[in-house]
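S.K.: Structure, please.
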Amino acid sequence: MAVAAKQEFTFAVVTMSDKGSRGQREDTSGAYIQSKLSEEGYAFASYVIIPDAVPGIIRTLNGLCDSDEVSLIVTTGGTGVAPTDVTPEAMLEVIEKEIPGMAEAMRFESLKKTPNAMLSRGKVGIRGNSLIINLPGSLKAVKENLDVVLPVLPHALEKIRGDKGDCGKNQ
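M.R.: Below you'll find the model as predicted:
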């Protein structure tokens, strides 16, 4: 079975930022994700900036996934080692299946550019019919990491939807 047109897949962007949620910082990373995924042909569904707090992250991600209206959720922020970086901890409460290969691939590629990539704790996982990808908060890291996963997104989203086609046929 051929991969569905990207327009069939909706996406949401969730930015974790205390300052951003208070209007004290412009969210360039979230804006870039919206622009890039729209440019790639995905259908925009939602955008929100929330504080770095586990309960709010869980509530927001669960709501987006459980509505069954969002195929792809890309988060930005909260993946490092600062005391307020709690996105990975929230993800453990949200996802039903982890996809470590995608997170590892992003860190691997970033590590070619900066040793700070070792500090990234972002996760990728599935809840219901939604794929959730955690990206770092910096615009530079978002660009680098998103480029790594873009080629596999259509196939991953089709499989999450239940496509039973052979994974290796279209490779």
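S.K.: Going by C-alpha atoms from here, please, whenever you check contacts or count neighbours.
M.R.: Noted.
S.K.: which residues touch residue 161?
M.R.: Residues in contact with residue 161 (CA atoms under 8 Å, 6 or more residues apart in numbering) are residue 129.
S.K.: repeat that with 10 Å
M.R.: 71, 128, 129, 130, 155 (CA atoms under 10 Å, 6 or more residues apart in numbering).
S.K.: Then residue 47?
M.R.: Taking CA under 10 Å, 6+ apart as the test, what residue 47 contacts is 11, 12, 13, 14, 15, 30, 31, 34, 73, 74, 75.
S.K.: Would you confirm that it belongs to a strand?
M.R.: Yes - judged by DSSP: H, G, I helix; E, B strand; the rest coil, residue 47 forms part of a strand.
S.K.: what ranges do the helices span in the chain?
M.R.: 18-21, 28-39, 54-66, 87-94, 100-111, 139-149, 153-161 (DSSP state H).
S.K.: what would those helices look like in TSV with distance to residue 81?
M.R.: Shown next, in TSV, are the helices of the chain (distance: least, CA to CA, whole Å):
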stretch	distance to residue 81
helix 18-21	15
helix 28-39	19
helix 54-66	15
helix 87-94	10
helix 100-111	14
helix 139-149	15
helix 153-161	27
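S.K.: which of those is buried the deepest?
M.R.: helix 87-94 (a mean of 19; mean count of other CA atoms under 10 Å).
S.K.: Here is the second sequence; please produce its structure so I can put it next to the first one:
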Amino acid sequence: MFKAAVVTVSDRSFRGERPDGGGPLVAEILKNAGYEVTRTAIVPDEQPQIQQILTEIADSGAVDLLVTTGGTGFAPRDVTPEATIAVCDRLTPGIPEAMRYASMQVTNRAMLSRAAAGIRKGTLIVNLPGSPKAARENLEAVLPALAHGLEMLSGRPADCAKLTD
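M.R.: Just a heads-up that it's a prediction; the model follows:
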């Protein structure tokens, strides 16, 4: 079983002006997929605060997967991708590419996502959109392949020749 954390990036949810719809949904999807969600947090759309929480969680070594929701669009305060890229040791561009491809089957607005993904130490960080519907679509598009990536990242034996759907 892999351990995961979910961080919601939203000014309004952080201030208590709007309920966090994306974070709890993402946590539920991960739990249903067999992940143990050990931490959740809400931070404002401030790059230093986003970087701080991503670094804190990844550097703790307590989780294999850190998923963010929110801050991936074109709005001036949407800086989650920049924060993610700044803290990652290595980027994993195939993950957001796959999410955008899957979302393009639903809406052409998917091309506007600036989501990023990467690795910091032993933790995979993946950005999801803030909309619960889009967060679900994006996470479900890549979730089946993430376990294999996490196995490789952890150094556990991973069968790279196994075909998956």
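S.K.: List just the one of the helices of structure 1 that sits closest to residue 124 of structure 1.
M.R.: helix 100-111 (5.9 Å; CA to CA).
S.K.: residue with max distance from the center of structure 2?
M.R.: residue 161 (25.8 Å; CA atoms, centre = their mean).
S.K.: what's the distance between it and residue 148 of structure 2?
M.R.: For residue 161 of structure 2, the distance to residue 148 of structure 2 equals 11 Å [CA to CA, to the nearest Å].
S.K.: One more: residue 29 of structure 2?
M.R.: 17 Å.
S.K.: Residue 60 of structure 2 now?
M.R.: Distance from residue 60 of structure 2 to residue 148 of structure 2, by CA to CA: 22 Å.
S.K.: Same check on residue 70 of structure 2?
M.R.: Residue 70 of structure 2 is 25 Å from residue 148 of structure 2, by CA to CA.
S.K.: Quick one: closest of the helices of structure 1 to residue 7 of structure 1.
M.R.: Proximity to residue 7 of structure 1 (CA to CA) singles out helix 28-39 among these, at 8.9 Å.
S.K.: angle of that closest one against helix 139-149?
M.R.: Relative orientation of helix 28-39 of structure 1 and helix 139-149, computed by axes from the mean of the first three to the mean of the last three CA atoms, to 10 degrees: 30 degrees.
S.K.: Against which helices or strands is helix 28-39 of structure 1 packed?
M.R.: Helix 28-39 of structure 1 is packed against strand 10-16, strand 43-50, strand 72-76, strand 130-135, helix 139-149, with contacts defined by 3 or more CA pairs under 10 Å, 6 or more residues apart in numbering; DSSP states H and E.
S.K.: what's the second one aligned against in structure 2?
M.R.: I take that to be strand 43-50 of structure 1. Mapped onto structure 2 using TM-score structural alignment, strand 43-50 of structure 1 spans residues 36-43.
S.K.: The fourth one now?
M.R.: The aligned range for strand 130-135 of structure 1 in structure 2 is 123-128, by TM-score structural alignment.
S.K.: how far is the matching stretch from where the chain is centred?
M.R.: 4 Å (CA atoms, centre = their mean, to the nearest Å).
S.K.: ok, average deviation of it from structure 1?
M.R.: Here stretch 123-128 of structure 2, set against structure 1 after superposition, deviates by a mean of 0.4 Å using mean CA distance after the TM-score superposition for structure 1.
S.K.: same question, stretch 134-149 of structure 2
M.R.: Stretch 134-149 of structure 2 sits 0.7 Å off on average (mean CA distance after the TM-score superposition for structure 1).
S.K.: so what's residue 27 of structure 2 up against?
M.R.: Shown in contact with residue 27 of structure 2 (CA under 10 Å, 6+ apart): 4, 5, 6, 7, 33, 35, 36, 37, 38, 39, 40, 67.
S.K.: which position in structure 1 aligns with it?
M.R.: By TM-score structural alignment, residue 27 of structure 2 lines up with residue 34.
S.K.: What distance do you get for its match to residue 161 of structure 1?
M.R.: 22 Å.
S.K.: go on, residue 126 of structure 1?
M.R.: With CA to CA as the criterion, residue 126 of structure 1 and residue 161 of structure 1 are 11 Å apart.
S.K.: any residues in contact with both of the two?
M.R.: With CA under 10 Å, 6+ apart as the test, residue 126 of structure 1 and residue 161 both reach residue 71.
S.K.: re the thing from before, residue 83 of structure 1: which of the helices and strands packed on helix 28-39 of structure 1 is closest?
M.R.: strand 10-16 (13.4 Å).
S.K.: which residues of structure 2 does the closest one align to?
M.R.: Strand 10-16 of structure 1 covers residues 3-9 of structure 2 once aligned (TM-score structural alignment).
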